[in-house]
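**Student:** A structural model of the following input is requested.
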Amino acid sequence: MLPSSQLDPLSDVLRSVRLRGSVFFHVSCRDQWAAFAPPSSMVAPAVMPGAEHVIEYHLFAKGEGWVKLDGEPPLRLRQGDIVMLPHGDAHTISSEPGLAPAEEGDWLFRMRDAPKPIPITYRGTMFEPGSRLPAGDASTVIVCGFIACDLRPFNPLIAALPRLLHLPAEGVGAWVAPMLEHAVSESGDRRAGTAALLERVSEMVFVDGARRYLDTLPQEAQGWLGALRDRQVGRAIALMHADPSAAWTLENLGQRVNLSRSALHERFVALTGLAPMQYLANWRMQCGARLLREGGSSVAAVALDVGYESEASFARAFKRATGLPPAAWRRAQLQPAAQATA
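**Tutor:** Predicted coordinates for the structure are as follows:
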């Protein structure tokens, strides 16, 4: 059976969508400078091959700058700030708003196999991959990382996060900046265990950011994270996560959270955009995907573990959610990243 979630749906989702990250760039800047980052879907084959979705983040380890997304006002970033792009939007980072980014060409794909972190220098309109300014010469130093995750069968977190997630230095855990800089230093030394360290630090940064964003939401916030903050809808979600194989109905969920069937349905849909039973079906698919990927259980056993009475009914629902039957989906997950992408 699936392990207990201890009534923590956010942790459930974070565990199930396979967070993984390790790619770092160490960016040194001086004078006026500007860099353009294309959508993460375009750079994913170079930085995280085989990833379904890639999130980019930047830590301003020294100095200040600005980040700009299309349709959004520029945001000033100060030393110690972290900015994340949960949806993978293209963006510009610069010493001041309105500067034209340096021409970069296809360097990222040419250097995809270079040891990490890859040093990068921006000096005025000059762009020099593979070069690092002496620490005293750089007016700004930025550590850039990437985090991959799954979107299918069901990842409600990414859609619930903003296009740009700003974590000011005063709100970031005191351990974050030193850990990131230590990870970059370790990767430069190419010591044993470095890859695992980079992965864990990137994941911790994202988890910390998601938690802090959840903590700042107003009580009336909508979306999946807003639903977790709602006393009754959040409780209903937690119950379904804690035991997805249970024979949940709208009636017994309502009884557990002290709402009528109609009131629970109405509030659940208003916050999440899904009916409670549709949410349950989606979560069962995500749990099933995790069991298929991580364990050696048969498809029939997985079907029972996530609340389906027959392998056939589970297989039909899983194919609707992922485009593949369960056995074929599991084989695809086990293939090398390049084959999985193709």
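
**Student:** Every contact and neighbour count from this point should use C-alpha atoms.
**Tutor:** OK.

**Student:** Does G226 touch D215 like I think?
**Tutor:** No. Between G226 and D215 there is no contact under Cα atoms under 8 Å: 10.2 Å.

**Student:** Between those two, which is the more surrounded one?
**Tutor:** Taking neighbours as other Cα atoms under 10 Å, G226 and D215 compare with G226 leading, 19 against 12.

**Student:** packing partners for the helix or strand containing the more buried one?
**Tutor:** Assigned by DSSP states H and E, G226 falls within helix 223-229. Other helices and strands packing on helix 223-229, by 3 or more Cα pairs under 8 Å, 6 or more residues apart in numbering; DSSP states H and E, are helix 156-160, helix 231-242, helix 261-272.

**Student:** How far does the first one sit from its chain's centre?
**Tutor:** Same thing as helix 156-160. Taking Cα atoms, centre = their mean, to the nearest Å, one finds helix 156-160 lying 9 Å from the centre of the chain it belongs to.

**Student:** what does the second one give?
**Tutor:** On the basis of Cα atoms, centre = their mean, helix 231-242 is displaced by 22 Å from the centre of the chain it belongs to.

**Student:** ok, now the last one?
**Tutor:** Taking Cα atoms, centre = their mean, one finds the center of helix 261-272 at 27 Å from the center of the full chain.

**Student:** could you give the angle of that helix to helix 231-242?
**Tutor:** Put simply, helix 261-272 runs at 80 degrees to helix 231-242, going by axes from the mean of the first three to the mean of the last three Cα atoms, to 10 degrees.

**Student:** Let's compare: structure for the following, please.
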Amino acid sequence: MAGDALSDLLRTVRLTGATFFDIEGHEPWAVCSPAPSSILPKILPGADHLISYHVVTAGRCFARIVGQEAIALEAGEVVVFTRSDPHIMSSNPALRADPPTADVLDIATAGRMPFYINCAGDGATSARLVCGYLACDAQPFNPLLEALPPVIKAGDVKGDGGWLGQFINLAVTEVAEKRAGSETVLTKLSELMFVDVLRRYVESLPPQHTGWLAGLRDPHLAKALALIHDRPAHNWTVEGLAKDSALSRTVLAERFTRLVGMPPMHYLAKWRMQIASELLSAGNSNMASIAAEIGYESEAAFSRAFKKMIGVPPSAWRLGIRTGSGSDEA
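**Tutor:** Okay, here's the model as predicted:
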């Protein structure tokens, strides 16, 4: 039985949560996000993509990507900046703020989490937030990141007892009590929260929406994607995928290309290289075993395909050399 393509992707791209801030804002207040380049080396060395999130646990505030319209947030809502674009959290959308200095980041990441920040204005407390980051790999192939908008706002429907409300209650408890293991608990909670936000986003997509997440919503394409993720080394053909996904070859090829953005065999080739890049970075497998694990009969064939698609030989990738993607052939 095929697995869950979304879960498999999140595992393969090393999604992990880290570095938490407990922010208390007193009117007027504003906090600017630090640059991703100053955060990533501290929370997940080797990862190349940062996702920021802010959960409003009390009061209300505004969030905005620098240069764009502000988004109003109330207690029980979360905003996720999927590309960690420079953004400002504030009590008033007109307020400006400078990014934190490097020494503040060093103190925050070196100490026990969550790190408390008192944004002190002259007024009363207007908001409490639990903020944090998730890191993951974007290269060589992360179709999820390509499918997400820069910012997602989510919240439970009033009275439905949804997961976000439970997350907030648990996060508030962990922040307040600072028990042993609280940082680990917050890490896992943030990862679960992000998955729930993704689910809500997928459910909200209009019927005409295209992209990898739209493919997950289509039951036949979700099956095809799950098969590819579950058995990447299998000698897949469009005919075989179509049969196992209960579609004709023509319909699968057309629908997959239209929604996911590439033909099924190109997706398979890219996914194989994503798995290979993870195994190469881990450094625990030799080239021959990696080639076999993703469906290549020889180390030489794998090396040629990897260099053609990724732009560098597998050995260079293992050493940390990165470049742009090339062709999409399996």
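
**Student:** so can I have CSV of the helices and strands packed on helix 223-229 of structure 1 showing mean neighbour count and distance to M204 of structure 1?
**Tutor:** As requested, these are exported to CSV (neighbours: other Cα atoms under 10 Å; distance: least, Cα to Cα, whole Å):
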stretch, mean neighbour count, distance to M204 of structure 1
helix 156-160, 17, 16
helix 231-242, 21, 22
helix 261-272, 17, 26
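
**Student:** looking at the ones you listed, which is closest to G288 of structure 1?
**Tutor:** helix 231-242 (12.5 Å; Cα to Cα).

**Student:** Tell me which residue of structure 1 matches up with L144 of structure 2.
**Tutor:** Applying TM-score structural alignment, one finds that L144 of structure 2 aligns to L157 in structure 1.

**Student:** Would you check that its match makes contact with L225?
**Tutor:** Yes. L157 of structure 1 is within contact range of L225, at 7.3 Å (criterion: Cα under 8 Å).

**Student:** tell me, the helix holding G226 of structure 1 lands on which residues of structure 2?
**Tutor:** Using TM-score structural alignment, helix 223-229 of structure 1 pairs with 211-217 in structure 2.

**Student:** where along the stretch 51-200 of structure 2 do the strands fall?
**Tutor:** 71-74, 77-81, 87-90, 115-119, 125-136, 151-155 (DSSP state E, counting those that start in this stretch).

**Student:** Strand 77-81 and the longest helix along structure 2, what's the angle between them?
**Tutor:** In structure 2, taking DSSP state H as the definition, the longest helix is helix 182-204. Orientation of helix 182-204 of structure 2 against strand 77-81 (the same axes, to 10 degrees) gives an angle of 90 degrees.

**Student:** For helix 182-204 of structure 2, buried residues please.
**Tutor:** 182-183, 186-187, 189-194, 196-198, 200-202 (16 or more other Cα atoms under 10 Å).

**Student:** what sits against the residue of structure 2 positioned farthest from its centre?
**Tutor:** Relative to the centre of structure 2, and counting by Cα atoms, centre = their mean, the farthest-placed residue is D122 at 36.9 Å. Shown in contact with D122 of structure 2 (Cα atoms under 8 Å, 6 or more residues apart in numbering): H26, E27, P28.

**Student:** would TSV of these with secondary structure, distance to A224 of structure 2 and neighbour count be doable?
**Tutor:** Formatted as TSV, the contacts of D122 of structure 2 follow (DSSP: H, G, I helix; E, B strand; the rest coil; distance: Cα to Cα, whole Å; neighbours: other Cα atoms under 10 Å):
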residue	secondary structure	distance to A224 of structure 2	neighbour count
H26	strand	51	20
E27	coil	52	17
P28	coil	51	17
